[in-house]
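K.L.:
just to be clear, the model below is a prediction. Sequence and coordinates:
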Amino acid sequence: MTAAVRRVVVVGAGAAGLTAAESLRADGFDGDLTLIGAETHAPYDRPPLSKQVLAGTWEPARLELLSGQRYDDLRITRRLGTPATAADLARRTVRVDRADLPYDALLIATGVRPRTLPGAAGLGGVHVLRTVDDAVAFQAAALAAGRVVVVGAGFLGAEAAATLRGLGVSVTLVDPLPGPLVRQLGPAVSALVADLHTEHGVELRTGVTVAGLTSDVGRVTGVRLGDGTVVAADCVLVAIGCVPVTEWLAGSGLDLADGVGCDASCRAAPGVFAAGDVARWFHPALGETIRVEHRTNATEQAMAAARAVLGGDEPYAPVPYFWSDQYDTKIQAYGHLAGADRFAVASGSLAQRRFVALYGRDDRVTGVLGWRSPRELLRARALVADATRWSDVVPA
């Protein structure tokens, strides 16, 4: 452990921030450890928000990642409901609640915040889904509404639409791209996702932009599309992606272009590190800088960043993993699927809706996806980890 590090401040009390704090203790750090969070809630898990919490099968308390006693055992000082507002890298301080908190090492894990639609601010019936409070409010509004429009057919929007249909709520899913999850999964799998939703009663309006919202007396009444039509809605969920929470770092001198820029060891500057959704780092195996917004990465990168805080310099080069549960279907993937220029089914078939597919670029297997095929997918993971040549596994 680096002798000079006696005070560590972790900003961001989500999965990445908490994991970093736990990892520091597990790796032998015995100095002062402070966890700062903007929300008043103790750190909790987010993936169930669009599924179990929205469905009402889990109470929000079930999301908590650690018991209160465990924080005391680990000697983690929590400052919740008090967001950091600035960082002075020269003086090594973080501004919290109008006071400067000194640190020897700062670990940034502030995550992301949802994008919004123009004109949505302050309009009744318009929701985002990022926090547990968002999920509770949206569930109540969706159940009371006769018609819900979900704007954005990425992972969050598609999962929320599936959950709402399970509750019997009428749902229209809107996206400017030609199909749900097409950017993330490619056209072949996107078509299967589209079929899955239409078979469960979701009205899909893809390939059309959103021009704005209609309203009456301060409440949303519909979504105006780029083709001039209006989709009536009593409740709208905006799920059009997120942006990194870095505003509080303005003027710090850090690279803040699409998150906090880091080297391969999650180091953003001397004594400053980042992990989770907010971190953009150099992935040595890919040879490029990336940012990953997936739950598994939040945990794995937080552990890597904690080791870097304590003097480690091992590059963080994971094979990313993500999953999505929609209706009775589990979609799982390893690696990088977006940007692939080739696609092949390795086992099973698209028609049977049980398969493993390969994604490739520059004659390398860059990603593998399993549709209701967890065992086969796990075996295929090695193709990504080993950077297997496409031509070695897919006949010409």
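P.N.:
Structure received.

K.L.:
alpha carbons only for contacts and neighbour counts from here, please
P.N.:
Fine.

K.L.:
from residue 262, how far off is residue 279?
P.N.:
Here residue 279 is placed at a distance of 7 Å from residue 262 (Cα to Cα, to the nearest Å).

K.L.:
quick one, helices of this structure?
P.N.:
Taking DSSP state H as the test, the helices found in the chain are 15-26, 52-55, 68-74, 132-144, 155-166, 182-185, 187-199, 295-309, 374-385, 390-393.

K.L.:
now do the first one: distance to the chain's middle.
P.N.:
It stands for helix 15-26. Distance of helix 15-26 from its chain centroid, counting by Cα atoms, centre = their mean, to the nearest Å, is 18 Å.

K.L.:
adding another structure so you can compare the two:
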Amino acid sequence: MTPETVLIIGAGQGGLQAAISLRQSGFAGTITLIGGEPGLPYQRPPLSKAYLRDGKAEALYLRPESFFDAKQIDYRPDTWVEAIDRTAQRVTVTGQSGAHALPYDHLVLATGTRNLRPPIEGIGLACDLRTLRDAQTLRDRLSQPTRIAVIGGGFIGLEFAAVARALGHEVAIIEAAPRLMARAVSAKMSAHFAELHRDWGNRLHLGQAAIAVEPSGVTLADGTKIASDFVLLAAGVRPNTELAEAAGLACDNGVRTDARLLTSDPAISALGDCASFPDPRSGAQIRLESVQAATDHARLIAKRIAKGDAAPYSAQPWFWSDQGPCKLQIAGFATPDAAEEEIAAGIIGRFDASGLSAIETLDNARAHMRARKLIASPVPITRAELEEIAA
């Protein structure tokens, strides 16, 4: 039986896409989209790149205000869900009109993630880069020459560092792991980006955790003092699962779902960065921090709700990171312990016990698109086919 009322918690790209896809799939019932931030839903990836340079917030908006009226989507910004009552199938929300309950026939959790706060003394002094408001604050701070310490050598920290350095600021990157982007890319690609950042003038402090943040800078585990005027914290994220946990839903590095993205309650789905789901390739439970995954999840959930489509999630993941003039693209998903092999200059294959799991490319969009088609192939991939990616 098709639900008549769908309530979506989270108005990021995944949550908004769920609302859009429901209408595109012919769903004629009530859709309520709840967002914790004020204003219209917007893109997050440009916050660490283009927005810091141009400050054009209007370019980030995913849909104009008129869209929600036209599609009969009840969008409620600046509103927070306090609790989920699974028995009554309703949620308690607080917003500008106070606290009240909203019913649902099906609930979609698109609650995303929040920045990880490591146990570092004085970490409250550090800046975040997660929301548009965060980015606006950072852009103001970048208006004058300054010294910046970035805690975290993942995508966000490195993208910010590249922009800040290009604007003329002094940047020190602090990464507790022995190499950059260790969770996401091969050792060879990591080494290449370390060389790039050093060539741009960024100072790297690898294999040393930050243990204290003070107004004057950051102290590392070995006692090194890094002087800075402000500190950006980009040490990873954690999924927002508190609502799900309080409601008694199964959680495992995110809100646990099956292959159809249904939680342990068949009236509740989860998508995007907050969802833990079976990897279509390995069957292992994984969680992806990716706009592509969130929007693909949303489309699948919408088809299931609107049309009764019970197909499992099978989309191939892909990722990207723009750092300075360089574009890193990844087709597929590799665990940090995956073996690596250079296929051609700027093209690296990642392998596990089942074979090829991911392909990394640098400044080569054509090779990346070929890699995505190859990764999606259900048959074993030959060495010759791998080499053809670079042709």
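P.N.:
Cool, got the structure. Please read these numbers as outputs of a predicted model, since none were measured by experiment.

K.L.:
dump the helices of the first structure to TSV, plus distance to residue 253 of the first structure.
P.N.:
Shown next, in TSV, are the helices of the first structure (distance: least, Cα to Cα, whole Å):
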stretch	distance to residue 253 of the first structure
helix 15-26	22
helix 52-55	39
helix 68-74	32
helix 132-144	33
helix 155-166	33
helix 182-185	32
helix 187-199	41
helix 295-309	19
helix 374-385	35
helix 390-393	42
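
K.L.:
looking only at neighbour counts, state which of residue 279 and residue 262 of the first structure leads.
P.N.:
Neighbours per residue, other Cα atoms under 10 Å: of residue 279 of the first structure and residue 262, the larger number sits with residue 279, 31 against 24.

K.L.:
what's the closest non-adjacent residue to the more buried one?
P.N.:
residue 260 (5.0 Å; Cα to Cα, 6 or more residues apart in numbering).

K.L.:
which residue lines up with that neighbour in the second structure?
P.N.:
Here residue 260 of the first structure is matched to residue 255 in the second structure, going by TM-score structural alignment.

K.L.:
from residue 297 of the second structure, how far out is that match?
P.N.:
13 Å.

K.L.:
ok, those two, which is more surrounded?
P.N.:
More crowded of residue 255 of the second structure and residue 297, by other Cα under 10 Å: residue 255, with 32 against 26.

K.L.:
what sits against that one?
P.N.:
For residue 255 of the second structure, the contact set (Cα atoms under 8 Å, 6 or more residues apart in numbering) comprises 241, 244, 249, 263, 270, 274, 275, 276.

K.L.:
of these, which ones are shared with the first structure?
P.N.:
Under the criterion both residues aligned by TM-score structural alignment, their matches' Cα atoms under 8 Å, these that remain in contact after alignment to the first structure are 241, 249, 263, 270, 274, 275, 276.

K.L.:
which residues of the second structure does stretch 170-190 of the first structure align to?
P.N.:
Using TM-score structural alignment, stretch 170-190 of the first structure lines up with residues 170-190 of the second structure.

K.L.:
and that stretch, what's buried?
P.N.:
Applying a neighbour-count criterion of 16 or more other Cα atoms under 10 Å, the buried positions in stretch 170-190 of the second structure are 170-177, 179-182, 184-186, 189-190.

K.L.:
and residue 370 of the second structure, how close does it get to residue 169 of the second structure?
P.N.:
38 Å.

K.L.:
higher neighbour count, these two?
P.N.:
Neighbours per residue (other Cα under 10 Å) separate residue 370 of the second structure from residue 169, with residue 169 holding more: 20 against 17.

K.L.:
in space, what's closest to the residue nearest in space to the middle of the first structure - neighbours in sequence excluded?
P.N.:
Taking Cα atoms, centre = their mean, the centroid of the first structure lies closest to residue 293, which sits 3.6 Å from it. Leaving aside its sequence neighbours, residue 293 of the first structure sits nearest to residue 277 (Cα to Cα, 6+ apart; 4.7 Å).

K.L.:
just to revisit the earlier point, tell me the counterpart of the residue nearest to the centre of the first structure in the second structure.
P.N.:
Aligned partner of residue 293 of the first structure by TM-score structural alignment: residue 289.

K.L.:
and the residue lying closest to residue 95 of the second structure once chain neighbours are set aside, what does it touch?
P.N.:
In space, residue 95 of the second structure comes closest to residue 79 once its chain neighbours are excluded; the distance is 4.4 Å by Cα to Cα, 6+ apart. Applying Cα under 8 Å, 6+ apart to residue 79 of the second structure gives the contacts 34, 35, 36, 37, 93, 94, 95, 96.

K.L.:
residue 79 of the second structure -> the first structure?
P.N.:
Matched across to the first structure, residue 79 of the second structure falls on residue 82, judged by TM-score structural alignment.

K.L.:
how close does its match get to residue 94 of the first structure?
P.N.:
Distance from residue 82 of the first structure to residue 94 of the first structure, by Cα to Cα: 12 Å.

K.L.:
now do residue 27 of the first structure
P.N.:
Residue 27 of the first structure is 24 Å from residue 94 of the first structure, by Cα to Cα.

K.L.:
who has more neighbours, the two?
P.N.:
The neighbour count for residue 27 of the first structure versus residue 94, taken as other Cα under 10 Å, is higher for residue 94 (23 against 13).

K.L.:
how far does the match of stretch 170-190 of the first structure stretch from start to finish?
P.N.:
Between the start and the finish of stretch 170-190 of the second structure there is a gap of 21 Å, counting by Cα to Cα.

K.L.:
returning to that earlier point: next, count neighbours for the residue nearest to residue 293 of the first structure.
P.N.:
26.

K.L.:
wait, what's in contact with it?
P.N.:
109, 110, 111, 112, 244, 291, 292, 293, 294, 298.

K.L.:
and those residues, which of them are buried?
P.N.:
Buried among these (16+ other Cα under 10 Å): 109, 110, 111, 112, 244, 291, 292, 293, 298.

K.L.:
make TSV from those residues and add distance to residue 16 of the first structure to it.
P.N.:
Putting those into TSV (distance: Cα to Cα, whole Å) gives the following:
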residue	distance to residue 16 of the first structure
109	6
110	9
111	8
112	12
244	14
291	14
292	12
293	11
298	5
